[in-house]
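Participant: Pasted the sequence and its predicted model underneath.
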Amino acid sequence: MPNFSMPFGAELLDDGGGVRFRLWAPDVQALRLQLEGAGRGRLLPMHALDEGWHEITVQEAGAGTRYRFMLPDGMSVPDPASRFNPEDVHGPSEVVDPGGYRWNDSGWRGRPWHEAVLYELHVGTFTEAGTYAAAMARLPELVALGITAVELMPLADFPGTRGWGYDGVLPFAPDARYGRPEELKRFVDEAHRLGLMVFLDVVYNHFGPEGNYLHAYCKAFFNAAHQTPWGAAINFDGAHSGNVRQFFIANALYWIEEYHFDGLRLDAVHAIADDSPTHIAVDIARALRAGPGRFRPVHVVLENDANAARLLARGEDGTPGGAVAQWNDDFHHAAHVLATGQRDGYYADYAADPVNTLGRCLAEGFAYQGDPSPFREGEPRGEPSAQLPSPAFVSFLQNHDQIGNRAFGERLSDLAPAARLDALYACLLLSPHVPMLFMGEELAATAPFLYFCDFGPELAAAVSKGRREEFGRFDAFQSEAARAGIPDPNAEATFTVCRPNWAEREIEPHSRRLALIQHLLELRRQWITPRLAGMAAGGKHRVEGGLLQVVWWLGEGATLRLAANFGEAPQPRPPLAGHIVFELHAEDAQLLPDGVIVSVEGVDV
């Protein structure tokens, strides 16, 4: 695959032609390029071009050259399209040779979406070292577990030495805390050698609050007509939005072409303000399909609280017109209510009949398909989704948000009975949805996953105060003393405590959970995955006395059936046709509480 040609930022020219530097800065008349390192302090006037572009080619610059752009008022800013910022977001950018890493994955042709079993991880806490290299060493364990795709939480350069990544400000620069760009490429290379896809979580709905200098020279990057929780929205639909849209389309292409990622997860698409005829998420998906997607499968996955099924629509041949799938928060919320009995906040929308709601999610994807949401004071939420194939939904029992948004970052295994979780894992991993696990979940890790960051002093104090005030609306945190016990996001200890203790896999009850997850994923690989490609739509469900039954029609004429007893009393064992793939707490005549039976019909045994 050829190296990605960057329309923004610094681009190495062929045949030793130096480096072309470009910046879109329509709010300033003149810019200077500030070269650092061997040429520290050297300032070169840039050429002002049409429509606010500034450009200069420097013959003697090359890979490793560090640079900034100097504004007329003397402020020096990093390149918003920097490929690498080794001294963090306020420091100089570094020219990177995209061809400097020698890839070994020329035989990699990707994997079809229906084979995905996702594993979400945060590079900084996945291992003690918190680097790409250390994470790479653990990849064989994920393969042995049955994982087929790793999803990295955002890598775009963020301020400080620790953070979730959702406050990134340099979308093209993988954060230096985890290693150099070449080490990230080596991680992807090794994953491909092992047969793993690699996805990257990207944030196109806002920039972080520290280190974003675009307001100083490019106000057109934002559109004040749309206000978001982070201020004026990124300008995807106003005047001069063409350059902004191209910036993010280029970013998506860059990660796929230059780093060989297999797909992207677009964060909080519901928070992207875009009234254009074609939503930016669809434009990105189409650009990837028309570009690197011609040579191997490339997948776009959404997070979208609005449940906009139209962004997942399939054509007559079953090919997605936009994204291939969406994170299914509805599944999580219904399962969480069933697992824990918690009904506050948004869980109130799932409290009335959680078994039926879970069944609707399993069969049709979304629970809210235009239905009124009590949590939103009756406002309709979502669009019909039953027409979509089940792999259009990424379902999970845990993820970074659903753990980390809790005051103490407790995992579900700390909140729910093991028997109930076993049943829910069977429903998740043996359904036709694409399943996702969060790092450490496979062994019921005891380490929490808290919200952590490393902002400058003034912002750090505001974030810590806001974090504690956020929980003040909950009964358990009404007192100031209770709120004071919430871990400080900026404390280093809040970060380090989030590292899973992988030695737990050798002891009970962690080893038992690990064995169950591995067994369920092996059954999925054997019985379900090969028959998902031909699936055209969702399934059907019914509930009687706490007994949930779901049926799906897979490809190749196969039928998948699931029965799960979420009631308090035994239920008569349902007569499931076909080959019994899995049984949990099932007897000859009864299905006990938290019992599950899964069968496949129409296949050779």
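Facilitator: That came in fine, so what should we check first?
Participant: When you work out contacts or count neighbours from here on, use the C-alpha atoms and nothing else.
Facilitator: OK.
Participant: can I assume F172 sits in a strand?
Facilitator: Yes. Using DSSP: H, G, I helix; E, B strand; the rest coil, the secondary structure at F172 is a strand.
Participant: Quick check: the gap between it and P154.
Facilitator: Distance, F172 to P154, using Cα to Cα, to the nearest Å: 11 Å.
Participant: what about A461, distance to C453?
Facilitator: According to Cα to Cα, A461 and C453 sit 11 Å apart.
Participant: Compare those two (neighbour count), which wins?
Facilitator: C453 (25 against 15; other Cα atoms under 10 Å).
Participant: so the more buried one, which of the three states?
Facilitator: Taking three-state DSSP, the label given to C453 is coil.
Participant: Equivalent analysis for V550, please.
Facilitator: What three-state DSSP gives for V550 is strand.
Participant: try it against this one:
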Amino acid sequence: MLHFPRSWGAEPLGDGRWLFGIWAPSVAEVAVRVGGSDTPLQRQPDGFWRGEAAGEPGAEYGFVLDGSVRPDPAARAQAGDVHGPSLLLDPRGFRWDQPWAGRSWEEAVIYELHIGTFTEEGTFAAAARRLRDLAKLGITAIELLPVGQFTGRHGWGYDGVLPYAPHRNYGSPDDLKALIAAAQDHGIMVLLDVVYNHFGPDGAYLHAYAPEFFDTQRHTPWGAGIDYSGPPVRAFFIENALYWLTEYRLDGLRLDATDQIEDPSEPELLVELAQRVRAADLGRPIHLTTEDNRNITRLHEPEAELYTAEWNDDYHHAIHCLLTGEDEAYYAPYAADPMADLCLALECGYVEQGQPRPGTEKLRGESSAHLPWPSFINFNQNHDQTGNRALGERLTALAEDAPLQVAHALLLCAPFTPLLFMGEEEGSRAPFLFFADFHGDLAEALRKGRAKEFAGFKGFAERAPDPLDPATRDASRPFAESGSARAAEWRELTARLLALRAGGIVPLLKSGRAGDPVVTRMGERALRAEWPFVAGRLIVTARFGPDAGMEADVMEADVPLRAPDLGFETEECGFAVWVEV
């Protein structure tokens, strides 16, 4: 019976009565239509329109603006697509059978998944049926790509226009809650990717309700920027965060592209949102994470108690360039010496920390070596870095398995927070392509925009699959090779690595940092890293390929005189990890 009362939208009062609220400061008349009956709302001094009306849960409703009916931008559910009526939904109707105390961030092994392609059915219910296998493997958190309702049947979710309503094609709100309850019953945390930096191009009726919601003088890659300085606008997003965390009992949120949330207020939206979440005291650890291209640290300083962790693209770029040799577009600065960049990421978190970088004149970032290691979310693959390629190739399709498995082991054994992209646990080579379900002029604009994006990558634009073809979505399901000997080998390696992480590395992380790391480059393609903790030391050695310039055998150099806790080696590649307590 979890309920978060909001200032936006429809709130149950009991006995079949509802309180409706919508911010429309420039509209002359507003009513709410429930089941065909209109009730005028009263204008408030702050530009909100409010009033009560009767209705049964499941009834269709919408707001009438100067004679035109529009869906509720804060609807908990829709009757159909983003243009149609909303549904009255009382969140107190769902029963959470088991209590949930959450998990600490040091235990997090994140598994990013897209509901629409994670299973053949593409539903919340189908995803719930796969959770037992993830828990047995050692996954402790799943992160869902955005589920707020968007145009069409399928898409990534980043073009959402109704951020309070789970996408209808995935299932009902109760289906999503059942998925979360099932995950937590298996000991798995659930994080949700939320988009507070823009709305999608179709069905964003906030433009009609309140043009004041937007800053027409500031433009983003997705159109007019949002004016975060107004209290109703801030409430829309802060309430959204608290709504998901309260009514859906989520363990945390991933805030998409926070570098695009420009707000001159004091405190800025990002700070106030985190402060409000921390003040809510939901009875379990809440983990807020960010994706921020600026490489800043102020939101993640431990004393600030704001955000738990940051997606670390720098780590990905170094690994990607090291294993593939790619040097085009944004990979260019990392291609100059990817091993040096990888060593820097293992030592400091960010690679770009405000220093000059090859191939770019723009300085980015600031010193990050002082931040706790788990505050960096590292990954070898994710939806962005795979799906934003014209052909959607995973790293597993671009490099050989031997160095890939070294990179896999390094990711899962380093003291940073690891993130796996669905299928990565078994070495999936299926692409993850960009896809959407737009029509007409919007579809054509999308095709042209995607072609322009790949102008910096030779030959890719001409070969890119049509993002509007359902076959593009179907090709993005990750488990085509499940059941093969290769998939079984990858899964066995993943299970071994995660068992070691849970039993040996997590206790070190929980004990706290006890000094600075020592990361030594052992040659062109080899390294040794040591991280000191209160409870002991974590040491890894990694060799990514043949290395004529290697100073010593990286598998033997200056390590304790005992067998590694886990290790493997081929003729050219090798990995070993020691946990000393």
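Facilitator: In hand now; what should we look at? Since the structure is predicted, the reported quantities are computational estimates derived from the model, not experimental observations.
Participant: And the contacts of stretch 241-255 of structure 1?
Facilitator: Identification of contacts with stretch 241-255 of structure 1 by Cα atoms under 8 Å, 6 or more residues apart in numbering yields 4, 6-8, 171-172, 204, 220-221, 234-236, 261, 264, 280, 283-284, 287-288, 291-292.
Participant: from the middle of its chain, how far away would it be?
Facilitator: From the chain centre to the centre of stretch 241-255 of structure 1 is a distance of 19 Å (Cα atoms, centre = their mean, to the nearest Å).
Participant: Can you tell me what G263 of structure 1 aligns to in structure 2?
Facilitator: With the correspondence set by TM-score structural alignment, G263 of structure 1 lines up against G252 in structure 2.
Participant: got the contact list for its match?
Facilitator: Going by Cα under 8 Å, 6+ apart, G252 of structure 2 touches V190, L191, L192, L245, I286, H287, L288, T289.
Participant: switch the cut-off to 7 Å
Facilitator: Contacts for G252 of structure 2 (Cα atoms under 7 Å, 6 or more residues apart in numbering) come out as V190, L191, L192, L245, I286, H287, L288.
Participant: now the helices for the stretch 151-300 of structure 1?
Facilitator: Ranges of helices in the stretch 151-300 of structure 1, per DSSP state H, counting those that start in this stretch, are 181-193, 241-259, 280-290.
Participant: And for the stretch 1-150 of structure 1?
Facilitator: Secondary structure of the stretch 1-150 of structure 1 by DSSP H, counting those that start in this stretch: the helices cover 123-126, 132-137, 139-145.
Participant: what's the most buried one of those?
Facilitator: Comparing those by mean neighbour count (mean count of other Cα atoms under 10 Å), helix 123-126 ranks first with a mean of 23.
Participant: Can you check which part of structure 1 stretch 72-82 of structure 2 sits on?
Facilitator: Aligning stretch 72-82 of structure 2 against structure 1 (TM-score structural alignment) gives residues 79-89.
Participant: who touches the matching stretch?
Facilitator: 8-9, 68-69, 91-96, 157-160, 170-174, 176, 211.
Participant: how does it look with 6 Å?
Facilitator: Identification of contacts with stretch 79-89 of structure 1 by Cα atoms under 6 Å, 6 or more residues apart in numbering yields G9, S93, E94, P159, L170, F172, A173, A176, G211.
Participant: Number of residues surrounding the counterpart of E115 of structure 1 in structure 2?
Facilitator: Under the alignment (TM-score structural alignment), E115 of structure 1 pairs with E107 of structure 2. E107 of structure 2: 20 surrounding residues under other Cα under 10 Å.
Participant: With the one 3 residues further on instead?
Facilitator: Residues contacting I110 of structure 2 under the criterion other Cα under 10 Å number 24.
Participant: Buried residues, the match of stretch 72-82 of structure 2. List them.
Facilitator: For stretch 79-89 of structure 1, a neighbour-count test (16 or more other Cα atoms under 10 Å) marks D79, P80, A81, S82, R83, F84, N85, P86, D88, V89 as buried.
Participant: With respect to S599 of structure 1, which of those is nearest?
Facilitator: Closest approach to S599 of structure 1 among these (Cα to Cα): R83, at 49.7 Å.
Participant: do you know how far that closest one is from W255 of structure 1?
Facilitator: 11 Å.
Participant: can you check A335 of structure 1 too?
Facilitator: Counting by Cα to Cα, the gap from A335 of structure 1 to W255 of structure 1 is 34 Å.
Participant: Just tell me what A451 of structure 2 corresponds to in structure 1.
Facilitator: Mapped onto structure 1 by TM-score structural alignment, A451 of structure 2 lines up with R468.
Participant: Name the secondary structure element that contains its match.
Facilitator: Element membership for R468 of structure 1 (DSSP states H and E) is helix 457-470.
Participant: check the fit of that helix onto structure 2 and give the mean distance.
Facilitator: Its aligned residues in structure 2 lie a mean 1.4 Å from helix 457-470 of structure 1 after superposition (mean Cα distance after the TM-score superposition for structure 1).
Participant: In stretch 379-399 of structure 2, which residues are buried?
Facilitator: For stretch 379-399 of structure 2, by 16+ other Cα under 10 Å, it's 379-383, 385-396.
Participant: How far does it sit from its chain's centre?
Facilitator: Taking the mean of its C-alpha atoms, stretch 379-399 of structure 2 sits 15 Å from the chain's own mean (Cα atoms, centre = their mean).
Participant: now the end-to-end length of that stretch.
Facilitator: Stretch 379-399 of structure 2 end-to-end distance (Cα to Cα) = 16 Å.
Participant: And for stretch 225-236 of structure 1?
Facilitator: End-to-end for stretch 225-236 of structure 1, by Cα to Cα: 11 Å.
Participant: hmm, who's touching it?
Facilitator: Here stretch 225-236 of structure 1 makes contact (Cα under 6 Å, 6+ apart) with F221, F222, N223, A224, S241, R245, D274.
Participant: Now which residue in structure 1 aligns to N240 of structure 2?
Facilitator: Counting by TM-score structural alignment, N240 of structure 2 corresponds to N251 in structure 1.
Participant: Repeat that for F438 of structure 2.
Facilitator: Per TM-score structural alignment, F438 of structure 2 is aligned with F455.
Participant: Tell me how far that match lies from Q518 of structure 1.
Facilitator: Counting by Cα to Cα, the separation of F455 of structure 1 from Q518 of structure 1 is 39 Å.
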